[in-house]
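Visitor: sequence unavailable; structure follows:
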């Protein structure tokens, strides 16, 4: 008999996949072997209730006595148990052997005692109760079509909620039809420039100006898409956007204007205007990465550059810093002429962002829970930052911290030539953190200052003091 799916066991809530090949002993022997093998290799777990004789016999087109005899034999062998009122179950002692482990190609490095890497929010602060309540409300109110093939532009409920929130909190000027939901900043960058299917898959072309400091991952993504990146130097006023006009064939610039990553500080108002003026004059675009714009401590809120000209700025945001990178939700606020091309690249159906998660986020925004969460975590991160500064003032007053008015990290400026030794000392102290040189564009001119990029969001409260003490031991002494 060919393979059969046993589907009629509604009363016990299990399906069985049973293969009864013709062979020695007839149907009863074949069924006994099939069930024994299923228990032995773990496909039928201990405690699983098997279908009644009549149900299994009907599904396999065999006599009821055939099933009863097979069950009785396996009970006698100890593979199954049978009790009045409880039916026939897999015996608890019939545990399958452990699977053989597949050797790892590379050894996993030991986990550091303290994680001070940048860009990682406090996982313990995720608002589980509020998110669960929002999910229940969203799923209860969701239309049936929300559980069908997804719209690549994203759920309209979320796009409406983002329109209101981004306008109110970040000064973004948009409408729901200009927003495209994605899985985060990197996904948005791939939709614009390619990187998954090669350079022909992106919407935009030509070289892209980037800040001289930024995430290597983003530069690598652009390089894989065939995009040449041109570094802009950074000073106290942010990226030197005045140099844009000198780059031949340039049509785009990628900026982190609310809080330059990783050096810190907002883009000066004059330079924000200058960047938009350049885009207007050269038929270009400003790509605005608003990766942690909600977290500011010692300054007035800095609105989005997008508000200066929605037709010349692509605004990109996500939940990776404010809620959790595990949610894989982000958004692109696009000029009108880019919405169609971006959706054409994305495809006919949503392949990245879960519709239930989108609906939950829409409720989370509209109910005010997102604002409350941001305010709570802002206070928490400010306290963490203040503790870092206090410890440095007491134990390493010769080390200057910069980029501290916002965000989830600070840059500790080091004496020239000391960054490599400080990183080795930090590793010896069980610290995971990054040096400033790691984020420097390889094509940037001139020497790079030494420094450590210290994230203060990740460690647990009870371990944060120990992490800071270890950090101070790793810092170079005063000269």
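Guide: Cool, the structure landed. Keep in mind that this is a model prediction, so the values were computed, not measured.

Visitor: C-alpha only now, for contacts and for neighbours.
Guide: Noted.

Visitor: which of the three states applies to residue 109?
Guide: At residue 109, secondary structure determined by DSSP: H, G, I helix; E, B strand; the rest coil is coil.

Visitor: count the residues that sit near it.
Guide: 6 (other Cα atoms under 10 Å).

Visitor: could you do residue 185 as well?
Guide: 24.

Visitor: now it: how far from residue 245?
Guide: Using Cα to Cα, to the nearest Å, one gets 26 Å for the distance from residue 185 to residue 245.

Visitor: dropping in the other structure now:
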């Protein structure tokens, strides 16, 4: 449906009253508006940043709501277009219509995206915060400096050189509130410099795709196969001069970018005067061999390396960072896109945690925890679902369960919800969602060890029922 200002659903009355967190109330309000016809099929929703400003809420609330409604089939987020309503009265959705009976309580959550929150090092983090509160200078109690505190930037540069083979100094580091924040800043900066088209992995993390569109960029999906991003396809569109990729552990397929394609990607960026946004997703958690070095170390003048603590410590901390080529760091700082940062005390506490070895000790501990939980999940899948093929399990906090061509993962997600099992289908992360997906993306990071076998037992019963 062609873009039309008459289809912009920016003035729809939303009933945000009721219990629950803000994003849950927004999901209910948007879903009700779609079903009531106040948001007709094809209507364009406002960008998440715009709606967040109108509501006076954080942008995270809106992006979470949009992502959930895309997964349920109410909305459609396409490359190069607005997020639009796709539901009609004849369209089945991932959730049934509201009825008087309350939904089943969620007993097991196998959705990807969270680390083990029970393993957060509360004592170490609390000690670091108390130490820095006592030691911080009066000058450091002002507004955070653009780009982050110098001490943390120096510590992070050393950490990246040691653990990821990166080539970066303190002046190359920009501290952010997370990978999504980092990506949005870079996207706005490259748009100001005249780059209009960015390649993204398909499937991939939809929130980052949305950040590209909100920055005014056209999103060009590039397929992923067992060797990672199909780098050769970038040459098919000469206007592409930026690419977003997760080479260490591609989300959600779980593959790693091959050595040949890593070299080809660095060569492509050099040839087209382009920029690679390397999301260092799950690089800390590999179970088959030592972590792969970052592409940034191969081509530091052409690669932005994106990192955060959302999978290693907790997303609640809101701490991220990126190693940025000097040319682009100047653009970021000059454009004002690097003005916000985590609180200075949190930055200094994290620096202390790295300096005294507490961060490395925490990573070793949780890596062993995830290795054992992954083994338990793989054993349960082999035992309960022997016909299910698994891939992408060599690293990270999730794996892909292939159910077979005769099974629509959306049906499994909906049926599992009625049994208290929260799942995510591969279709949620695909740019082209016209075809049904036959795979589930199973996250085990925040799943209690004791719940692994029972959760898979419920999944097996759901599949048998279908």
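Guide: Everything's here; your move. Predicted model only: the values in this text are computed from it and were never measured.

Visitor: list the residues that contact the residue nearest the centre of structure 1.
Guide: Geometric centre of structure 1, nearest residue: residue 325, 3.1 Å, by Cα atoms, centre = their mean. Residue 325 of structure 1 makes contact with residue 319, according to Cα atoms under 8 Å, 6 or more residues apart in numbering.

Visitor: do the same with residue 211 of structure 2
Guide: Contacts of residue 211 of structure 2 (Cα under 8 Å, 6+ apart): 180, 183, 184, 187.

Visitor: with residue 124 of structure 1 instead?
Guide: Neighbour list for residue 124 of structure 1: residue 460 [criterion: Cα under 8 Å, 6+ apart].

Visitor: likewise residue 188 of structure 1?
Guide: With Cα under 8 Å, 6+ apart, residue 188 of structure 1 has these contacts: 182, 316, 331, 332.

Visitor: just give me the match in structure 2 for it.
Guide: Alignment note (TM-score structural alignment): residue 188 of structure 1 maps to residue 182 of structure 2.

Visitor: ok, residue 31 of structure 1 next?
Guide: Match for residue 31 of structure 1 (TM-score structural alignment): no aligned residue.

Visitor: residue 418 of structure 1 versus residue 31 of structure 1, what's the distance?
Guide: Distance from residue 31 of structure 1 to residue 418 of structure 1, by Cα to Cα: 72 Å.

Visitor: same question for residue 267 of structure 1.
Guide: 29 Å.

Visitor: repeat that for residue 125 of structure 1.
Guide: Distance from residue 125 of structure 1 to residue 418 of structure 1, by Cα to Cα: 35 Å.

Visitor: helix, strand or coil for residue 417 of structure 1?
Guide: On the basis of three-state DSSP, residue 417 of structure 1 is classed as coil.

Visitor: pull the contacting residues for the nearest residue to it once chain neighbours are set aside.
Guide: Among residues not flanking residue 417 of structure 1 along the chain, residue 450 sits closest, at 6.6 Å (Cα to Cα, 6 or more residues apart in numbering). Applying Cα under 8 Å, 6+ apart to residue 450 of structure 1 gives the contacts 413, 414, 415, 416, 417, 418, 419, 435, 436, 437.

Visitor: just the buried residues of these.
Guide: 413, 414, 418, 419, 435, 436, 437 (16 or more other Cα atoms under 10 Å).
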